[in-house]
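[1] Pasting the sequence and the predicted coordinates here, then a few questions.
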Amino acid sequence: MHSRTGRVLLAVTAAVTLALTGAPPAPAATTTALRFTASDGVTLQTTLTGDRPRPTIVEFSPYGRGSGTLEPGPGFNTLLVQIRGTGDSDGRFDALGPRTQADVAEVLRWACDQPWSTGVLGLNGFSASAITIYNSLHLPLPCVKAAVLKSGTYELYRDLLSPGGVSNIVPGAGVLGLIGAPALTQGLDRLGRNPASVPDTAGGLLTAGLSVLAHPQLDGWWRERGFRGDANHLSILMIDGFYDVESRGAFQAYQALRGDGAHLVVVGAHDGAPTGTDGAVGESRAWLQHYLSGVENGVESHPRVQLWLSEGDRESLLKGRFARYDATDWPVPGTRWTTLRLGPARSGTAHSLNDGTLGLGVPARARQSYPALPSSPLASDPPNAAIVGAAGLNALTGALPVLSSMTLAEPLGLSYTTRPLRSDVVAAGPATLDVRLATTAPQTTIWAVVSDVGPDGVPHAVASGRLSSDYPRIDRAASLVTGGHVVQPYGVYGARTPAPIGHGRLYHVELWPIGNRFAAGHRIRLHLLGASAASLPGLPAVDTVTVGGRDGARLLLPALPGSDLRAALGGGRRTDVRR
């Protein structure tokens, strides 16, 4: 822009702003590139926005320049730190491991003492930048008073890359691609500044991908990339979505950190936010204003848990059709888990291989089989479908909704459907499938999907769970147990325990938290089918499950206070357990 023309436009803008608001416009924020030198001599690229002493919000990102994920509003500086081995930072990317964690503590110690800092720091993170903070909380983090962490993993293995011991290879490869792209585009900067760092950066990204594949079980490498306590006792606001690709993490983190005043807002993340909401941006700003600047805005008195629940599927949620529920804890106090048993009798509502029933009674015993072939992620894999949907695929599934429903997927699997509900049921909480299964392959993946089936008969996935047959054991002490029932199993993934081919074995399949209002007249359906094609493919197999009888498969489904799933299904012997 020509300098004189620019000055004229700025003057006009200032005059209009003064006339409309009675106040002069805020000056443009000053942005400064700074390089930080870590204790091992590696330099990291950082970007400071602000030029005078203020509380400073720090974000550690592997996505290069301009990748900050929150504008905290006036009164704050922001510092974006490009993680080592990414963007224009030197060193080797270590998949958010010990060296990156040490960088977090060192950068914060440096930032605390800078002339542009008041000595008060806050943390912001989204996805990888949130994971970096969760992984680092066991270290002393100087001057940090609070954090806002959106859609990050509590345990990288369980929450994103190998949930249920099943390699989630497509999202993992996607993340590495997103990290590698800024390193490539900013490669010329690195090449001109420090040519010797290029091989190190390239090697680190390659090694990170190979390391994930080299550690299929939950071992020490993974434990270094998970939550190991909070030595800082920070006040943390966790933001998540029920359909998010990392949804499990924030729920688990809240349970671990609620004693330090954590809040949980479940309104959207990777998967987008419902129309008519701001995705908790306002709550995030208020959180930082209160804990960093001492603003008495009452945010600390807001409900500890705020839930936006879908009404039938993710698409309806995004369109602004949702049910709100506030609570004091998660799982919500007073939640009841109702035992729904899988039965062989035909429901007459599904187009699956068996069209079975799901209900309160104990049905006749039977064995039913299905081919464990890859299934479409758009249908059977709500977390992974949500992230690609938010990235632009929603236009396609909106034009062709059959792609995102279970209509095309269920004919290749088993399904079990309830009778129509007599009243609304608001389901929110972890869910569990206990199933005895035999397979014809050395290893198979148990894939379970819960759908909301409307009067039109179309099933829409609202929750899913997965488990490799190599991992039948659970850690009962770490599981959520209510009334003697395990309602959220904590699997043991440290060593494989292969099942003999053709012999049935009991498995406890963790379904990620569900948040849906099943309307009166709708049905609840459970699908068993082959693993999502977003997972690492396995050998083709035929899997056989035992249904009916006292040891037959059962689904433990949560319902919030005020909802009575048992009554909605017409009564029967009480089989629900309360938290």
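    Noted; the coordinates are in hand.
[2] from here on, contacts and neighbour counts on C-alpha atoms
    OK.
[3] Return the list of helices and strands in contact with the helix or strand harbouring R109.
    Secondary structure from DSSP states H and E places R109 in helix 98-112. For helix 98-112, the elements it packs on are strand 117-126, helix 128-136, judged by 3 or more CA pairs under 8 Å, 6 or more residues apart in numbering; DSSP states H and E.
[4] and the angle for it with strand 117-126?
    Orientation note: helix 98-112 sits at an angle of 140 degrees relative to strand 117-126 (axes from the mean of the first three to the mean of the last three CA atoms, to 10 degrees).
[5] Would you mark the buried spots in helix 98-112?
    Buried residues in helix 98-112, defined by neighbour count with 16 or more other CA atoms under 10 Å: 99-109, 111-112.
[6] Could you pull out the helices in the stretch 101-250 of the chain for me?
    128-136, 156, 169-185, 187-193, 197-214, 220-223, 247-257 (DSSP state H, counting those that start in this stretch).
[7] okay, now the one to match up with it:
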Amino acid sequence: MKPKAWWPGLPVITLALSAMVPVAGSAAPAQAASPPAAGTTTWKPRPEQWHKTVTVKDLAIPMSDGTILRGDLTFPATADGKAVTQKLPVLVTITPYNKSLPIGTNGGTLLGADVPADYFVDRGYAELWVDARGTGSSEGRWSAFSERESRDAGEVVAWAHRQPWSDGDVGMQGGSYLGIEQLFAAEQQPPGLKAIFPTVPSADPYRDVAAAGGELDAAFLPQWFLLVSGTGAIPPAFSLREPQSALTMAVDHLAAGVGGTLPEVLSGALGGDVAYDGPYWAERKPITHIDKVRVPTFIVGGEYDIFQRGEPLLFEGIQRAGTPVKFIDGPWDHLQAGSGKEIGGAGYGSLAELELRWFDHWIKGMDTGLDQIAPVTYYEQGTGRWVRTDQWIASDLSAQSFQLSGSSATAVKSGGLTAGAAAAGKSILQPLPASGLCTRSTDQWTGGLPSVVLKDLPCWNDNRLNDASGLAFDSAPVTRTLRFQGPINARLYVSTTSGDGLLSLALEDVAPDGSVHRITGGWQSVSQRALDKAKSRYLDGKLIQPWHPFLKSTKEALPPGTIAPVDVEIFPTGAAIQPGHRLRLAVEGFDIPHLAPLPDAGVQALGPMMIYTGGDYPSSVTMPVR
């Protein structure tokens, strides 16, 4: 592996970030993946064409408003170290994490894909890494996923398309923020864009991560904001040779922190407009215009990823538009899925090989056997097998409901979960501000960082301790395998003593030995229970994915003593409960450190709630079952 260029001051920033930036692919504990499924592809990657590269740093890329973005261009080189003269297709990556650092780059340390440095350059592609507006060495004010930044993405592709060293064909790659930029670029439909390969992208940043269920994310977003701000403060390499441009960049970055992104973050934290799904978030959702993505797209997601909810929605939106699209969803957190280190378990080869297959086919016109890759390949929790389907919600799925039955008492007894008749009952849920602290949820919503430091901590894989802080409703041991896949809805009939509160749910697999595997989770603020039926999703006439507006105008306290149904979106997954195991729905009133109540919640977050079951209050869980 050939090393990337190294910024002289890197050791300083590396030490500063070391507490929160692990090596990409450092594995959070997960169920072991099964061997590749039958029919695994036999395609083999082609060998290198070149063995040397040359990089031109800090190319000026002018935007339509006069702002200058900066990009590093890497080209294959001949044996004497000179760039090859032929025009080549270009793979573009737009990053907010400073292209001069080995962070977020191929071979890098944070969301860096598990792809050898210069893998594609050695095989006849040019690579262009560009700092997003207001980050790294680029001018402008950073405002993540804003309309202006989205326009930049399309303009960068159009710029690469018309350069004299380009053959006019462009692809895009990268994970997380870098993957979201690809979707925004594709929605602009710039000339020359032929294919994209986003790993761990978001569909709706508000619902996916910023405010699950209407409460604010307090785990991932603060560390992410510090990372982008910290890497953006590093002086650019061109400071001495272009002092005026460097000064402009520095002023823009400072102004963005004081007058742009920082106030936006604080507004959300203080319960301002950004805390609700209003105009600020409307322009930051790739899913809104996903039908405009008309270039072949390959999405990699994770069942424990921070964007777990949105990745299937992106796949479905692109598929509906008739655009070629593939989706692999594995048992990975954000770092694991972004790195792709374990993607070979899906049976199609390494991440580098998958990307090469994708780009060689759609950009170079080669036959790389893409028909051997199913539209959807997902990991089935509980069995460890990989499942291949043509659609995310395939025709062999049907909706099945399980009724909560009887009463549960915290740390004392479980209620029931049944496909038959439910017994009436009521259970007191006392919110405990420690719930969620030692669970896979904590690891998931910090991007997989805690398990790097404490990888053997039992509660990453066994949720029974956390379940003792809330209520549990268990099925009888199943007699035949129960397979489900897709989004899930829990409708709970509740009353409150304070008018509000959080329902933090976990869908789990209870093994015969009593160990508890957390499959997936869902969250909902009681005061944001308003349901938009037109935007919600139904299967066989049953609700499987509720859609709540999350607006300040739709927020309504539940009068003490009033019983009302609250639909909780449980994030999509694929799993199987095997014979002898039980299906569990666990209910808590907090998910720490993942979510924090809005400041105006006050003591409402601590008020007891009552969960009602059976009879007039048919609390239930509804899922697509295979």
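    That came through fine. Keep in mind it's a predicted model, so treat the numbers as computed, not measured.
[8] TM-score of the superposed pair?
    Once the chains are overlaid, their TM-score stands at 0.85 when taken by TM-score structural alignment, normalised by the length of structure 1; 524 aligned residues with a CA RMSD of 2.5 Å.
[9] about what we covered before: ranking the helices and strands packed on helix 98-112 of structure 1 by burial, who's on top?
    For those, average neighbour numbers computed from mean count of other CA atoms under 10 Å are highest in helix 128-136, which has a mean of 27.
[10] closest to T78 of structure 1 out of the helices and strands packed on helix 98-112 of structure 1?
    Ranking those by their distance to T78 of structure 1 (criterion: CA to CA) puts strand 117-126 first, at 9.3 Å.
[11] Which part of structure 2 matches that closest one?
    For strand 117-126 of structure 1, the aligned range in structure 2 is residues 166-175, judged by TM-score structural alignment.
[12] Structure 2: which residue goes with M406 of structure 1?
    Using TM-score structural alignment, the equivalent of M406 of structure 1 in structure 2 is N463.
[13] before we move on, back to that, take the buried residues of helix 98-112 of structure 1 and write them to CSV, including distance to L257 of structure 1.
    Formatted as CSV, the entries for those read as follows, by distance: CA to CA, whole Å:
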residue, distance to L257 of structure 1
R99, 24
T100, 22
Q101, 19
A102, 22
D103, 23
V104, 20
A105, 20
E106, 23
V107, 24
L108, 21
R109, 23
A111, 25
C112, 24
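[14] And the contacts of stretch 222-242 of structure 2?
    The contact list for stretch 222-242 of structure 2, computed with CA atoms under 8 Å, 6 or more residues apart in numbering, reads 7, 13, 17, 20, 58, 96-98, 134-137, 245-247, 250, 253, 257.
[15] Repeat the analysis, applying 7 Å as the threshold.
    The set of residues external to stretch 222-242 of structure 2 that reach it, using CA atoms under 7 Å, 6 or more residues apart in numbering, is P96, Y97, N98, T135, G136, S137, A246.
[16] which one of these is nearest R309 of structure 2?
    Using CA to CA, P96 is the member of the contacts of stretch 222-242 of structure 2 that sits closest to R309 of structure 2, with 22.9 Å.
[17] and the alignment partner in structure 1 of that closest one, what is it in contact with?
    Taking TM-score structural alignment as the criterion, the aligned counterpart of P96 of structure 2 in structure 1 is P62. The contact partners of P62 of structure 1, by CA under 7 Å, 6+ apart, come to Q82, I83, T86, G87, I179.
[18] returning to that earlier point: residues contacting the match of M406 of structure 1?
    Contacts were defined as CA under 7 Å, 6+ apart; by that measure N463 of structure 2 touches T439, V516, H517, R518.
[19] Would you mind checking these for buried ones?
    Applying a neighbour-count criterion of 16+ other CA under 10 Å, the buried members of the contacts of N463 of structure 2 are T439, V516, H517, R518.
[20] before we move on, back to that, want to try TSV for the helices and strands packed on helix 98-112 of structure 1, with distance to A477 of structure 1 as columns?
    What follows is those, written out as TSV (distance: least, CA to CA, whole Å):
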stretch	distance to A477 of structure 1
strand 117-126	30
helix 128-136	23
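[21] Of all these, which one is nearest R550 of structure 1?
    Across those, the minimum distance to R550 of structure 1, taken as CA to CA, is reached by helix 128-136, at 42.0 Å.
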